[in-house]
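Enquirer: with the input below, show me the fold.
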Amino acid sequence: MTLSRRSLMLPLLWSCLCGAALLGSNAMAVVPIDQQTLQSWQKQSSKRPLLLDVRTKEEFAEGHIPGAINISHDQLIKRLAEIGDDRRLPVVVYCQTGRRAALAEAELEKAGFSHVYHLSGDYQGWEKSKQAVTK
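Expert: Model (predicted):
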């Protein structure tokens, strides 16, 4: 028995439509961004994102990605004003391993930020690949 391309696509289309209905019509997905793309964006004045480290201030002091600002994930809602009013600003979020970043990204999307990115590998991946850090 061979399946047609159409019969294979229908379940996929249905799951996408149902997922969109569950998430709401305004739902956005956080886009992963790799280290090389982030570094390229940081060099371009027109595409420079806000780099948001959502770890604790102690973790941030031990080392962080150059150019990052630190707002702990559990303080983000209270400190949104520090990010600014431009909800179209690209925001790249990272933490140590990804869990806290996911929480922060959800809050940013709820607050109306439309260009939220997650740094692939987070800070652990950044260190592992021997990228520059600021202490």
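Enquirer: only C-alpha atoms from now on, for both contacts and neighbour counts.
Expert: Will do.
Enquirer: show the subsequent helix or strand relative to the longest helix seen in the chain.
Expert: Assignment by DSSP state H gives helix 5-23 as the longest helix of the chain. Along the chain past helix 5-23, the next helix or strand (assigned with DSSP states H and E) turns out to be strand 31-33.
Enquirer: for comparison, sequence B:
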Amino acid sequence: MALSSRACLLLLCAALASPALAAVPIDNQTLQSWQQQSGKRPLLLDVRTPAEFAEGHIPGAINISHDQLRQRLVELGDDRRLPIVVYCRSGRRAIQAQTELEKAGFGHVYHLSGDYPGWLKYKDAQQ
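Expert: Take a look at the predicted model:
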């Protein structure tokens, strides 16, 4: 599947961005496209609480609560070039997680536009 021009632009922006810059927003359609591609898929990081995660989450996501991320960075692996898509419920915790990931040297951090509620709306619209 070919990448849309928007996805290509996001990838270019991410490649040129330094870790000190804010995370690049990514929309649900682009995330779904990335997840369907073979090769290196982004790590999908849900930074809500374990209870929120248990109530529902995006398939393939791992759960590390935003307040535990610093202590659990090792779970993300050693590849600091790995693209990571972060989401929560409203965006506040995802922004905190982005900052922590960027401090740890992750250079390709994306914030899912609309977070989990936005993904639910997107999936409902697809059906």
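Enquirer: care to give me the TM-score?
Expert: Between these two chains, after superposing, the TM-score reads 0.80 (TM-score structural alignment, normalised by the length of structure 2); 107 aligned residues with a CA RMSD of 1.3 Å.
Enquirer: and the contacts of the longest helix of structure 1?
Expert: In this structure, residues lying in contact with helix 5-23 of structure 1 by CA atoms under 8 Å, 6 or more residues apart in numbering are residue 27.
Enquirer: so how far is that helix off the chain centroid?
Expert: Mean-position distance between helix 5-23 of structure 1 and its chain equals 25 Å (CA atoms, centre = their mean, to the nearest Å).
Enquirer: residues touching the residue nearest the centre of structure 2, list them.
Expert: When CA atoms, centre = their mean is applied to structure 2, the residue found nearest the centroid is residue 85 (1.0 Å). The contact partners of residue 85 of structure 2, taken as CA under 8 Å, 6+ apart, are 26, 42, 43, 44, 45, 109, 110, 111, 112.
Enquirer: got those as JSON lines, with neighbour count, secondary structure and distance to residue 103 of structure 2 columns?
Expert: Formatted as JSON lines, the entries for the contacts of residue 85 of structure 2 read as follows, by neighbours: other CA atoms under 10 Å; DSSP: H, G, I helix; E, B strand; the rest coil; distance: CA to CA, whole Å:
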{"residue": "26", "neighbour count": "21", "secondary structure": "strand", "distance to residue 103 of structure 2": "20"}
{"residue": "42", "neighbour count": "18", "secondary structure": "coil", "distance to residue 103 of structure 2": "19"}
{"residue": "43", "neighbour count": "17", "secondary structure": "strand", "distance to residue 103 of structure 2": "17"}
{"residue": "44", "neighbour count": "22", "secondary structure": "strand", "distance to residue 103 of structure 2": "18"}
{"residue": "45", "neighbour count": "24", "secondary structure": "strand", "distance to residue 103 of structure 2": "16"}
{"residue": "109", "neighbour count": "29", "secondary structure": "strand", "distance to residue 103 of structure 2": "11"}
{"residue": "110", "neighbour count": "25", "secondary structure": "strand", "distance to residue 103 of structure 2": "14"}
{"residue": "111", "neighbour count": "24", "secondary structure": "strand", "distance to residue 103 of structure 2": "16"}
{"residue": "112", "neighbour count": "26", "secondary structure": "strand", "distance to residue 103 of structure 2": "19"}
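Enquirer: fine, thanks again, bye for now.
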